[in-house]
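Peer 1: here you go, sequence then predicted model.
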Amino acid sequence: MASPSPSKNTVTTKTSLPVELLPTDLARIVSQAHPALLLSAYYLRFPALVADPVSTLLNSLLPLATIQIAYAVICLPAVGSTLKPVKKAKPGSKKIPEPSTARGLTVFYALVLSIVSVPVLAAIQVLFGAPVTTHIPHTLLSSTHIALLAIFPLIYVHGSDGEKWREIASVYSPIDEVFGASVGCFLGAWLGAVPIPLDWDREWQKWPVTIVTGAYAGYMVGKLAGGWLWKGKRIEFD
């Protein structure tokens, strides 16, 4: 097999790097606490989710959005911030704090595009077997949770970079905790559909309880794997 040209390797090295956490102690602490916080909140709300999926998913959107925004702002570099050269401060001069306006605009931009992606995610769920004429609120709300978990952080760190999104869509982006969490979320949601058709006659098998549960569980596993085990590696399809 012919080896890739040196120029291609150079481009990949320059433009395709894993996302690094912000270099602060607070970012490291919050990044490690983030999965535990999400999982604990979901566990406490699980009985209510089984009893009333629509109401529980709707009431959980604001807490989930708050957690995701806090995680992004504290731990992740906003789109474009890693591309700007860091100027060394002169001896004796005061350090100028990073402006929060850009981060606020990036959060708003990422939230809007995440919400825009909800109908697309709902359509994908329908293609994979979600009810078409019934349970529409269930599907839309589960898609919104997936968008806040998987899409929002990706947009926050990558913006609308077409080349990067092509890499993400082809599942060839280098693994980091943002990309790993997103892959894990989608894979978990897909695997979460497995128990639904089984003849166990359990209340938690109804739509979309197992889908949302799989999405959250996959998000946690992917985030931890991307941040610790396989960071910088790529998913290879032989």
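Peer 2: Sure, I can see it.

Peer 1: contacts and neighbour counts: CA atoms only from here.
Peer 2: Will do.

Peer 1: which helix runs longest in this structure?
Peer 2: helix 25-51 (DSSP state H).

Peer 1: pull out the buried positions in whichever helix or strand comes after it.
Peer 2: The first helix or strand that comes after helix 25-51 along the chain, using DSSP states H and E, is helix 53-59. Across helix 53-59, burial judged by 16 or more other Cα atoms under 10 Å covers 53, 54, 56, 57.

Peer 1: ok, second structure coming up, stack it against the first:
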Amino acid sequence: MYELPSVKLGFIYLRRLLHFPLNQSLDQISTGGWAMLHSDGTNQSPILPRCKPVLNLLLGLGLLFYLVQSGYNHDVCLHALQVYSLAVIAVEIVFSLLGGGSCPASDVFTGSSSKTKTKKSSKVVHVFLIAVWSICSIVTTHIVTVLYGAYLIENFEDTFTFSVLVASLAFIRPLIALGPSALIIILERLNWEEECEVQCFAILLGAWLGAIPIPLDWDTPWQVWPLTCSIGAVLGEVGASLYVIAKQRKVGDLSRKKNKAT
């Protein structure tokens, strides 16, 4: 009998523990983007994807609270933004490893889908492509930010920190959740009610609107580059998380009403 490594067994057991039945049809679950079946064929609605937007919301609110508590000290805020960018990427990777992603991208890391016999070299290529596209997204975001008027050489760290923040929130997470073909998947389904699309739109909109206070003569400590745009991006993330949580709750309420009616 083939024995899985202990680490992979741990992930399998944890994934099984983090699921509970809601008596939903497979079509209902897949419409929300979180369809998952156990080996016995029973429909399950994973609890893990419901936890992810809550955790993202808490991280965003925690960062905003920390920035306020620091008095918007420039160096402290930059460090906090850098740590936050790494934290959101780490959270997305962990949820993908545990099978809580919105797409089979977790299979790239765990190999737990129907394609379990895929060669390890293929998985390595997938991870490599995700890393390459992630770096490209940071570079592209940095270039676009400079074209919009940010500093190129002066205050390079400020601009790069903002680029990493936006790329981490809007581009790298979809790559981890959907795989190297994230852009193609998003363009094909073109559904602005999906979590990835909502997050990307809200974050980019928030970052863009965050530039409005910079030229205003308010003399506030947060009214400097890149704090306003970064705060706008994080506020967009908070808004997107609230939207996803509300949508999940609405779907759950409709499902319970339908089950009671039947």
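Peer 2: Arrived safely. Note that this is a predicted model, so its numbers are computed, not measured.

Peer 1: let me see the TM-score of these two.
Peer 2: Overlay of the two chains. TM-score (TM-score structural alignment, normalised by the length of structure 1): 0.67; 199 aligned residues with a Cα RMSD of 3.7 Å.

Peer 1: pull out the buried residues from the longest helix of structure 1.
Peer 2: 27, 30, 31, 34, 35, 38, 39, 42, 46, 49, 50.

Peer 1: so what's the fifth one up against?
Peer 2: Taking Cα atoms under 8 Å, 6 or more residues apart in numbering as the definition of contact, the neighbours of residue 35 of structure 1 are 220, 223.

Peer 1: next: the second one.
Peer 2: Residues near residue 30 of structure 1 by Cα under 8 Å, 6+ apart: 71, 74, 75.

Peer 1: got the residue ranges for the helices in structure 1?
Peer 2: 6-15, 25-51, 53-59, 61-75, 101-116, 118-127, 136-146, 152-158, 162-169, 177-192, 209-224.

Peer 1: who touches the third one?
Peer 2: Contacts to helix 53-59 of structure 1, defined as Cα under 8 Å, 6+ apart, come from residues 45, 48, 49, 137, 138, 141, 142, 145, 208, 209.

Peer 1: just tell me what the first one corresponds to in structure 2.
Peer 2: Just to be clear, that refers to residue 45 of structure 1. The alignment partner of residue 45 of structure 1 in structure 2, by TM-score structural alignment, is residue 66.

Peer 1: please apply the same query to the last one.
Peer 2: In structure 2, the residue matched to residue 209 of structure 1 (TM-score structural alignment) is residue 227.

Peer 1: and residue 25 of structure 1, what's its match in structure 2?
Peer 2: Match for residue 25 of structure 1 (TM-score structural alignment): residue 46.

Peer 1: hmm, I typed the wrong one, I wanted residue 138 of structure 1.
Peer 2: Checking TM-score structural alignment: residue 138 of structure 1 goes with residue 158.

Peer 1: can you pull the buried residues of the host helix or strand of residue 260 of structure 2?
Peer 2: According to DSSP H and E, residue 260 of structure 2 maps onto helix 227-261. Neighbour counts over helix 227-261 of structure 2 (16+ other Cα under 10 Å) mark 227-245, 248, 251, 255 as buried.

Peer 1: which strands and helices sit next to that helix?
Peer 2: helix 48-69, helix 156-167, helix 195-209 (3 or more Cα pairs under 8 Å, 6 or more residues apart in numbering; DSSP states H and E).

Peer 1: what about residue 51 of structure 1, distance to residue 208 of structure 1?
Peer 2: 12 Å (Cα to Cα, to the nearest Å).

Peer 1: and residue 206 of structure 1, how far from residue 188 of structure 1?
Peer 2: Relative to residue 188 of structure 1, and taking Cα to Cα, residue 206 of structure 1 is found at 17 Å.

Peer 1: these two: which is more packed in?
Peer 2: Per other Cα atoms under 10 Å, whichever of residue 206 of structure 1 and residue 188 has more neighbours is residue 188, with 24 against 16.

Peer 1: show me what contacts the residue mapped onto the more buried one from structure 2?
Peer 2: Alignment note: residue 188 of structure 1 maps to residue 206 in structure 2; criterion TM-score structural alignment. Taking Cα under 8 Å, 6+ apart, we find residue 206 of structure 2 in contact with 229, 231, 232, 233, 234, 235, 236.

Peer 1: gap between the second one and residue 155 of structure 2?
Peer 2: Spelled out, it's residue 231 of structure 2. Residue 231 of structure 2 is 18 Å from residue 155 of structure 2, by Cα to Cα.
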